[in-house]
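**Student:** the following comprises the amino acid sequence and a computationally predicted model.
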Amino acid sequence: MKKIKILHWFVITLIVIFIIHFLTNMYLTFYTPGFMNFGDEHYSQFIFGYYTQFVGLTFSILSFVALFFLRKGLGVTIKKGFFNKNSSKKFKIAGKLFLVSGVLSLLWDFTLLIYSKGEILFVGSIISDILLLLIGFGLLIIADFITNGNTIQQENDLTI
């Protein structure tokens, strides 16, 4: 249980870092300093122009929401024990959100890779997207283990 508590606080720390990241991005978007004020010709090189920056932000928001569900699932696990339906539901939702975010980010990074004619810059992002997919699959597998463990625990309680 101690490791789950450590993981719970780590997820809370990640949520705080995400909030700082979002606030910084919002500030820089709406109050752009002079050295970041690019002209229209700069944005014409991007796929969606000025709005290209908001595509990555959308994927970050999906991951942010998934972290909230992961935090809630860990909190329920800490309070009610390992095998309960509520934590399983939270982990499934978090896993699905991580999967969606990972797939969309992977598609976006492949699009950028093709658009940039194969520049190596996006390889690190693609690896991060694959890691996000693995985290999503891992959470779905953990949710299945919790559901099966809950069923076995209920059967044991009935036989006793």
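**Tutor:** Sure thing, it's come through. Residues are numbered from 1 along each chain as shown.
**Student:** for the rest of this, base every contact and every neighbour count on C-alpha atoms.
**Tutor:** Fine.
**Student:** neighbouring contacts of stretch 70-90?
**Tutor:** The contact list for stretch 70-90 (C-alpha atoms under 8 Å, 6 or more residues apart in numbering) reads 1, 4-5, 7-8, 11-12, 69, 91, 94, 142-144, 146-147, 149-150, 153.
**Student:** same question for stretch 43-58.
**Tutor:** The contact list for stretch 43-58 (C-alpha under 8 Å, 6+ apart) reads 105, 115.
**Student:** what comes up buried for it?
**Tutor:** By 16 or more other C-alpha atoms under 10 Å, stretch 43-58 has no buried positions at all.
**Student:** distance between the ends of it?
**Tutor:** Terminal residues of stretch 43-58 are spaced 19 Å apart (C-alpha to C-alpha, to the nearest Å).
**Student:** stretch 107-123 too?
**Tutor:** Span of stretch 107-123 from end to end, C-alpha to C-alpha: 13 Å.
**Student:** what residue is smack in the middle of this protein?
**Tutor:** Centroid-nearest residue in the chain: S63, 2.4 Å away (criterion: C-alpha atoms, centre = their mean).
**Student:** how about the contacts made by that one?
**Tutor:** Applying C-alpha under 8 Å, 6+ apart to S63 gives the contacts 97-98, 101.
**Student:** neighbour-wise, which one of these leads?
**Tutor:** F98 (29 neighbours; other C-alpha atoms under 10 Å).
**Student:** and here is the other one:
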Amino acid sequence: MKKIRLLHRFLAIINIALIVLLFVILGLLVIPDLIFQKAYTDKALGTYNHLIIFLRGLLLLVGLFKTQQGLMAIIRNGFYNTISELKFKRGGLFLVLFGITGIIFNIITKQELELNIFITNFIESIFVILVGLGLFILADFIKSGGILKEENDLTI
């Protein structure tokens, strides 16, 4: 349980840092771009480039926050509970969406990127998708374990 608590605290620190980063992006890049309609001729998405980066950051934040909530449910209610199962599934969904949007964003902006950065971004997006799918698998393990635990409790 100590490792789960450590992971929960680590995700809390990452989420706080990500919230600060998103507010900075919103305040310094997104809002001024939308207010002044700044035209980026060198960007494939133009004025909306920073907005899309901000929205992708929100997807990541929600995915990590749901995962953090799933860990908190494990700490409070034990490993086999429906709350953590649901939170891990939702966290996995948001992480998969973040990875898919990362691949799409990477393909759209490929002319702006060097080849090594393009490949690195692509691999990172694939990795995030795999982590999201891993959370789906973990949720299924929790569900199956909960069913087995319930059956075991009924037989005793």
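**Tutor:** Yep, that arrived. In this text, all values refer to a predicted model and were calculated from it rather than measured experimentally.
**Student:** mind checking the TM-score on these two?
**Tutor:** Once superposed, the chains reach a TM-score of 0.89 (TM-score structural alignment, normalised by the length of structure 2), with 151 aligned residues with a C-alpha RMSD of 1.8 Å.
**Student:** give me the buried subset of the contacts of stretch 70-90 of structure 1.
**Tutor:** 8, 11-12, 69, 91, 94, 142-144, 146-147, 149-150.
**Student:** inside helices: which ones of those?
**Tutor:** 8, 11-12, 69, 91, 94, 142-144, 146-147, 149-150 (DSSP state H).
**Student:** looking at those residues, which is nearest I126 of structure 1?
**Tutor:** Ranked by distance to I126 of structure 1 (C-alpha to C-alpha), these are led by A94 at 20.5 Å.
**Student:** verify the stated contact: the closest one with F64.
**Tutor:** No: using C-alpha atoms under 8 Å, A94 of structure 1 is not in contact with F64, being 9.7 Å away.
**Student:** with K110 of structure 2 as the reference, measure out to I117 of structure 2.
**Tutor:** Separation of I117 of structure 2 from K110 of structure 2 (C-alpha to C-alpha) stands at 9 Å.
**Student:** mind listing the strands for structure 1?
**Tutor:** Taking DSSP state E as the test, none of structure 1 falls into strands.
**Student:** other residues contacting stretch 150-160 of structure 1?
**Tutor:** 83-85.
**Student:** can I get the residues you listed in TSV with neighbour count and distance to I47 of structure 1?
**Tutor:** Conversion of the contacts of stretch 150-160 of structure 1 to TSV gives the following (neighbours: other C-alpha atoms under 10 Å; distance: C-alpha to C-alpha, whole Å):
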residue	neighbour count	distance to I47 of structure 1
F83	21	47
N84	20	46
K85	19	44
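**Student:** of those, closest to G136 of structure 1?
**Tutor:** K85 (18.4 Å).
**Student:** map A143 of structure 1 onto structure 2.
**Tutor:** Alignment note: A143 of structure 1 maps to A139 in structure 2; criterion TM-score structural alignment.
**Student:** name the nearest residue to its match, ignoring sequence neighbours.
**Tutor:** E85 (4.6 Å; C-alpha to C-alpha, 6 or more residues apart in numbering).
**Student:** next one: G138 of structure 1
**Tutor:** G95 (7.4 Å).
**Student:** who are the contact partners of that neighbour?
**Tutor:** Contacts of G95 of structure 1 (C-alpha under 8 Å, 6+ apart): 66, 135-140.
**Student:** ok, L138 of structure 2 next?
**Tutor:** With C-alpha under 8 Å, 6+ apart, L138 of structure 2 has these contacts: 85, 88.
**Student:** quick one: map F122 of structure 2 onto structure 1.
**Tutor:** F122 of structure 2 maps onto I126 in structure 1, by TM-score structural alignment.
**Student:** test my guess that its match contacts W108.
**Tutor:** No: counting by C-alpha under 8 Å, I126 of structure 1 does not reach W108; the two are 9.3 Å apart.
**Student:** quick one: map the residue nearest to A139 of structure 2 onto structure 1.
**Tutor:** So, by TM-score structural alignment, E85 of structure 2 is matched to S88.
**Student:** still on that earlier bit, now, the contacts of G95 of structure 1 that are in helices?
**Tutor:** 66, 135-140.
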